[in-house]
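got a sequence here, can you build the structure:
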Amino acid sequence: MDGRLSGGENVTLDFRHHPAVTLAEVAEAAGVGESTVSRVLRDHGSFSKKTRDRVMEAVERLGYVPNRIAGTLASAGSRLVAFVIPSLSNIVFPDVLRGASTVLEENQHQAVFSVTDYDPEREEALVAAMLAWRPTAVMLAGFEHSERTLKMLRASGCRVVELLDLDGTALDLAVGYSNRAAGRASAEFLLKRGYRRIGYVGHDLDRDTRAGKRFAGLSEALGAAGAPLADREIYAGGSSVESGRLGLERLLARRRDLDAVYFSNDDMALGGYFHCLAHGISVPSQLAIFGYNGLDIGRVTPQPLSTIRTPRVATGRIAAELVVTNAPPQVVDLGFELVEGATA
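Predicted coordinates for the structure are as follows:
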């Protein structure tokens, strides 16, 4: 195709697809057999420094990229670890991946991931696709999966790790904390501070089952204390700062008498906090704000966010350690930390 540089010079850009360089081509260029190239690239077996240098020079010159997945599948045991996660827009799941990736890399395991957007049918399709690669483990968020997903996981022969929740029955390994307990702890904190007219702003509770469990724990604790939830505003889409701002605006339009609002996570809570700043609502004297997750940004706002801090990086790290050590089935409760902050 034709193109033009910024200086006006006409150039021709060739975007034609070229076939991938093969192991056989590297072997021919280096003057050795394919098995020798394979040994050098895997750094396994016997070969001289001179042979290694010739192979690596050919690899560099030809731009060859080894097919690690093919190599993994051909080996005696797969080293792929598949993550099927709900979202990448929420920092929670990148934090989990960050915690796991270091351990997996140190133990020569390869992480691959896919995103469900909190859709059970999409999770089912992605689990099927991942299992086709015969991974050594599959890691998923929570315990709620379709019947077909559960059936595939049970029949897969690989390790299954369910993350970020303990309110359910684990298939194999589970690492996380109780979301219901986090909701109850949040309610107890607000009640202890003297708040009685408490509202809720959150996102889709049916799709995000862990948020639904926190909401249930919050509602149960408030009801038991004789101060049932005053009102709630549920945003139909995903959680975000913007949806938290809009959610609080709508909630306060109905219930101006609220003295505290619990948000499904810190993203939503920060949106609510920004709404208060923009409309001259004093926090927490006029309205208390409470979140969930303990995101770093919540610590550096003008008033640090009151929230629950969850051990996301540790969740990923410990989950990966259980996989690489082939630990027996177990449930690991990492707990959570209530951060008093300054908004409640």
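
from here on, contacts and neighbour counts on C-alpha atoms
Will do.

residues near the closest residue to G45 other than its chain neighbours, how many?
Of all residues not flanking G45 in the chain, R39 sits nearest, at 5.8 Å (Cα to Cα, 6 or more residues apart in numbering). Using other Cα atoms under 10 Å, R39 has 14 neighbouring residues.

want to put them side by side, so please do this one too:
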Amino acid sequence: MTRKDFPSLRLSDIAAAAGVGESTVSRVLRNSGSVSEETRARVRQVVAALGYVPNRIAGTLAAAGSRVVGIVVPSLTNIVFPDLLRGAAGQLDLMGYQAVIGVSDYDGAREAELVASMLAWRPAAVMITGLEHERATPDRLRSSGARVVEMLDVDGEGLDIVVGYSNRAAAEASARHLIGRGYRRIGYVGHEISRDTRAGKRLAGFEAELARHGLALVARELHAGPSSIGAGRDGLERLLARAPALDAVYFSNDDMAIGGYFHCVARGIAIPERLALFGFNGLDVARLAPQPLATILTPRVEIGREAARLALADEPAATVDLGFILIEGATA
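A predicted model of the protein is given here:
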């Protein structure tokens, strides 16, 4: 028995080859219902031998309730969002649901298009990043009947379920840490805060905390595109050319901060004796650097996992703040 024996492989072929009914094969593939371990193993062996791939779309349309959950993230180049998806997809798989993923590139119009496309699948839920969306997006989501979960931010009003942390509070804690270490001439290097609203909230929270201590940013450098190590390196070089007396720099995230770290190493700028660096996200590359970066560790995988669980739970609308951890590191 090989795949060539079945030119158009169907569920009924798997059932016949395994000597069971189609409903039994369906329960095994969905990992649900009562099936003996012996039968389950036999069905899986046939599935593997024949290379059968279930038609998830057909299954969704035929089922009484959708087994699809739509997820929209702004990027896949920053490890933050693959971490988020890893937590979400793992939880959805355990619950027998299939994730459909879209990437908006921090473009509100693109996010709206992706949401509209996903809603055409009649998903059980939609998981989306952030709390700020183009006007059409909340309207579509509210009228769809699908459960909605917004992730990675709790600073604002959500549509339904919100799971994340306070970007403003994280930035305020970062500012207090630098001030507590004696830094007063502080600058900022960041990326496009007009599109990445969470980075914008962090900048606002950081500046507000400085103001409460009678301080202000000495200078800032904003990169017009998305965050990257290269943008952080170049941004710090430009910032120091304008404000060479800075004693600390706050970065919009760890990607940018690691770029700044590389610039300091290349130019012989002593860290933190000459210049302190502070990031955001707690990425592995930042924590494993020769001098671990001072940063904020965010629970991305846990947020994805909890967001997926709540997306399919029969629970009222709520905001779940999973918090953050300040990592002192060795750069500030």
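
could you get me the TM-score between them?
Laid over one another, the chains give 0.90 as their TM-score (TM-score structural alignment, normalised by the length of the second structure), with 324 aligned residues with a Cα RMSD of 2.6 Å.

which position in the second structure pairs with L190 of the first structure?
The alignment partner of L190 of the first structure in the second structure, by TM-score structural alignment, is L178.

for the residue nearest to G45 of the first structure, what are its contacts?
Listed by Cα atoms under 8 Å, 6 or more residues apart in numbering, the contact partners of R39 of the first structure are 45-47.

now the strands for the stretch 51-200 of the first structure?
80-85, 110-115, 137-141, 159-163, 173-176, 198-202 (DSSP state E, counting those that start in this stretch).

could you tell me where the helix or strand just after the last one falls in the second structure?
Of the helices and strands lying after strand 198-202 of the first structure in sequence (DSSP states H and E), the nearest is helix 209-224. Using TM-score structural alignment, the residues of the second structure aligned to helix 209-224 of the first structure are 197-212.

ok, residues contacting the matching stretch?
130, 132, 153, 167-172, 174-176, 190-191, 193-194, 216-217, 252-253.

just checking, which of the residues you listed belong to helices?
Counting by DSSP state H, the contacts of stretch 197-212 of the second structure place 167-172, 174-176 in helices.

pull out the buried residues from stretch 30-43 of the second structure.
By neighbour count with 16 or more other Cα atoms under 10 Å, stretch 30-43 of the second structure contains the buried residues 30, 39-40, 42-43.

now do stretch 127-134 of the first structure
Going by neighbour count (16+ other Cα under 10 Å), the buried part of stretch 127-134 of the first structure is 127-128, 130-131, 133-134.

quick one: the closest residue in space to T22 of the first structure that isn't next to it in sequence and A20 of the first structure, what's the gap?
Distance criterion Cα to Cα, 6+ apart; nearest residue to T22 of the first structure, sequence neighbours excluded, is Y64 at 7.2 Å. From Y64 of the first structure over to A20 of the first structure the distance is 8 Å, taken as Cα to Cα, to the nearest Å.

which one of those two is surrounded by more residues?
Counted by other Cα under 10 Å, Y64 of the first structure and A20 do not tie: Y64 has more neighbours, with 16 against 10.

quick check: the gap between the more buried one and A58 of the first structure.
Distance, Y64 of the first structure to A58 of the first structure, using Cα to Cα: 8 Å.

what do you get for Y195 of the first structure?
Y195 of the first structure is 70 Å from A58 of the first structure, where distance means Cα to Cα.

go on, P120 of the first structure?
P120 of the first structure is 47 Å from A58 of the first structure, where distance means Cα to Cα.

and if you look at H275 of the first structure?
60 Å.

in the second structure, which spans are helices?
11-18, 22-30, 37-50, 56-62, 80-94, 108-119, 136-144, 167-180, 197-212, 229-242, 254-267, 284-287, 300-311.
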